[in-house]
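Novice: Need the 3D shape of this:
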Amino acid sequence: MSPFVGVYEQLLTETELSELVQQLATAPSYYFLRWSHQVSGIVEKLPDDFPSPEGQMFNCDRELRWKRQYDRYSVLLLSNTGDVPGFKSIIKDRDDLRESEKESYWKTEQRPAYGYSTNETRFPRSRIYPKSLDVRNNQPSQKNQPKLAQRYFIAQPTATVHFVALTVDMPIIESKGRRGNL
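Specialist: Prediction:
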């Protein structure tokens, strides 16, 4: 499948947003939620006071971002596995591109993401994220766990990075002499 960047065609209610997040969440999915007075850090399950005014859900396939606009939510999708029903590509309306250029407009690159250590002094409080996601964590019990990564969405005509999405890098496991994703 090809990379896709799109926005939901209409603003969503809280209920519709909750349903969409649950629909697009595949295991393992992680969440980062923002309120005016706090952030959740990267968490593995949604808190009881969901939805937050802003936030994101990410997994190895996609990142979903939302932001409240009055009493509704606008939603952006950054997908590495093609489009999703209900989302409109942000480049479909470009008249200066041929249809074939629209299909191959985005390319992605994925790199490890390094969280700050808990004793980093530039932040007033330590960052919250599951220790298993830390790419520096080399403990044997954590080797087969997903690791935090970032995916760059690059416009091929200009080689410009337009979006950086959080994602997880799934470990490769050995199974009867063959390599495959977890």
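Novice: From here on, just use CA atoms for contacts and neighbour counts.
Specialist: Fine.
Novice: List the buried residues of the biggest helix by length in the chain.
Specialist: With residue count as the measure and DSSP state H as the assignment, the chain has helix 14-24 as its longest helix. The neighbour-count check on helix 14-24 (16 or more other C-alpha atoms under 10 Å) flags 14, 17, 21, 24 as buried.
Novice: and for comparison, fold this next one:
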Amino acid sequence: MKPFVGYKKQPLSVSELLDLIPKLIVEPSYYFLRWTHKVSGIVEKIPTETDFPMLEGQMFNHEYELRWKYKQKNTYEVLLLTINENHHNFELVGQAWRIEPSDIKKFPSNAYPAYGYRPEETRFPKKLIFPKDLDIRLQEENNKKPKLAQRYFIDDQTSTVQFVALTVELPQL
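Specialist: Just a heads-up that it's a prediction; the model follows:
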């Protein structure tokens, strides 16, 4: 696993973005979409043209996190965070990245636990949506569901965490 952080040099149109997303899908994949008036929550449904325009969104799975943000004239800036080597159709951000959890045996996918919010959490006006098949770690359970996690992309020259990506920790078989 070699981390890669890259971006698209030119903003993508909605149709170009919708063509790119399926190329990075690894099951299970999840999406989080944001508009001015609402958020989708974490969902399993791939965005469609009717979901646009949106302010920003992201797709994540155990290999990739793809982020997009509205630029102008219905185009989107795109950032890719991955543990899956170099992607030649993306421009490299920086020279050297690393991901290194403190206990590789405990977190074999180079990911740290991430936690969802309890349904009764009052900091949001509406409860956040999470898929039933995603373990958001509210209880200590030993189940076979994929678990919500996060991955730190660390600049190898400065040892500074530059990006925190959502990811999925797959169940150990």
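Novice: what's the TM-score for these two chains?
Specialist: Remark: TM-score between the superposed chains equals 0.85 [TM-score structural alignment, normalised by the length of structure 2]; 159 aligned residues with a C-alpha RMSD of 1.6 Å.
Novice: just to revisit the earlier point, which residues are contacting the longest helix of structure 1?
Specialist: Applying C-alpha atoms under 8 Å, 6 or more residues apart in numbering, the external contacts of helix 14-24 of structure 1 come out as 50, 51, 57, 64, 72, 73.
Novice: Need the counterpart of the fourth one in structure 2.
Specialist: What that stands for is residue 64 of structure 1. With TM-score structural alignment as the criterion, residue 64 of structure 1 lines up with residue 66 in structure 2.
Novice: just checking, that match touches residue 90?
Specialist: No. With contact defined as C-alpha atoms under 8 Å, residue 66 of structure 2 does not reach residue 90; the gap is 11.5 Å.
Novice: shared neighbours of those two, anything?
Specialist: Counting by C-alpha under 8 Å, 6+ apart, the residues touching both residue 66 of structure 2 and residue 90 are residue 80.
Novice: Settle it for me: which of these two has more neighbours?
Specialist: Taking other C-alpha atoms under 10 Å, residue 66 of structure 2 and residue 90 do not tie; residue 66 has more neighbours (23 against 16).
Novice: So which residues of structure 1 form strands?
Specialist: Applying DSSP state E to structure 1 gives strands spanning 4-8, 30-34, 39-43, 54-58, 62-69, 72-79, 87-89, 106-112, 147-155, 160-169, 172-175, 178-181.
Novice: I'd like the distance from the longest one to the chain centre, please.
Specialist: What that stands for is strand 160-169 of structure 1. Centroid separation between strand 160-169 of structure 1 and its chain, computed with C-alpha atoms, centre = their mean, to the nearest Å, is 8 Å.
Novice: Same list (the strands of structure 1) but as CSV, adding distance to residue 128 of structure 1.
Specialist: Compiled in CSV, the strands of structure 1 are given as follows (distance: least, C-alpha to C-alpha, whole Å):
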stretch, distance to residue 128 of structure 1
strand 4-8, 28
strand 30-34, 10
strand 39-43, 5
strand 54-58, 15
strand 62-69, 19
strand 72-79, 23
strand 87-89, 31
strand 106-112, 18
strand 147-155, 13
strand 160-169, 15
strand 172-175, 26
strand 178-181, 27
